[in-house]
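> Show me the folded form of this:
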Amino acid sequence: MNRLLKPVAAMLLLSALMACAPLSHRQQNAAVGAGVGAVAGSILTGGSTLGTLGGAAIGGVIGNGTDGHSRRR
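Got it, this is the predicted structure:
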């Protein structure tokens, strides 16, 4: 249970920070992506710092690249 406490606390902290700062839609997506990536990286690597940071970086890049709207052709 203690293993899941750190990622949950990180997500709550990220949510609190996002609520306080006026961010653009792209910045919000990047922040959410980084948070989700950090949690996923931490879980997948067993709490490794490198895995957490790598997940945050990858999630931030992916979040920054999404616009939240599906595109139709």
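> rest of the way, CA atoms for contacts and neighbours
Fine.
> Mind jotting down where the helices sit in the protein?
Assigned helices in the chain, in chain order: 2-20, 25-44, 49-65 (criterion: DSSP state H).
> From the contact counts, what lies against the last one?
Read it as helix 49-65. Secondary-structure packing of helix 49-65 (3 or more Cα pairs under 8 Å, 6 or more residues apart in numbering; DSSP states H and E): helix 25-44.
> To compare against the first, here's the next sequence to fold:
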Amino acid sequence: MKTVQRIGAIAALVAAVASLAACDDMTRRQRDTAIGAGVGGAAGAVIGGSALSTLGGAAVGGVIGNQVGK
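Below is the predicted model of the structure:
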């Protein structure tokens, strides 16, 4: 079981580094949208605990992030 947790942690670390590198050539508005979607998705997962709430949170967070930088 520890091997599965270690692989999951490594995958999360690789995803975080890749996402930071991908934001290098984004505009401020695109970056705000991506950050809003990430935060909204995480909040939706914590609050609702299902895939649908995660997707809903990401969608709402993305819209809010897009409009904040306007």
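> TM-score them against each other, please.
For this chain pair, the superposition-based TM-score is 0.70 by TM-score structural alignment, normalised by the length of structure 2; 61 aligned residues with a Cα RMSD of 2.8 Å.
> follow-up on the earlier one: from the helices of structure 1, pick the one with the highest average neighbour count.
Comparing those by mean neighbour count (mean count of other Cα atoms under 10 Å), helix 25-44 ranks first with a mean of 21.
> Enumerate every residue touching the aligned residue in structure 1 for residue 30 of structure 2.
Matched by TM-score structural alignment, residue 30 of structure 2 corresponds to residue 27 in structure 1. For residue 27 of structure 1, the contacting residues are residue 64, by Cα atoms under 8 Å, 6 or more residues apart in numbering.
> From residue 46 of structure 1, how far off is residue 27 of structure 1?
Using Cα to Cα, to the nearest Å, residue 27 of structure 1 is found at 28 Å from residue 46 of structure 1.
> Equivalent analysis for residue 19 of structure 1, please.
For residue 19 of structure 1, the distance to residue 46 of structure 1 - Cα to Cα - is 29 Å.
> Residue 17 of structure 1 too?
Residue 17 of structure 1 is 26 Å from residue 46 of structure 1, by Cα to Cα.
> just residue 34 of structure 1 next, same as before
Going from residue 34 of structure 1 to residue 46 of structure 1 by Cα to Cα gives 18 Å.
> Likewise for residue 13 of structure 1?
In terms of Cα to Cα, residue 13 of structure 1 sits 21 Å off from residue 46 of structure 1.
> Show me what residue 50 of structure 1 lines up with in structure 2.
Checking TM-score structural alignment: residue 50 of structure 1 goes with residue 52.
> cool, residue 16 of structure 1 as well?
Checking TM-score structural alignment: residue 16 of structure 1 goes with residue 18.
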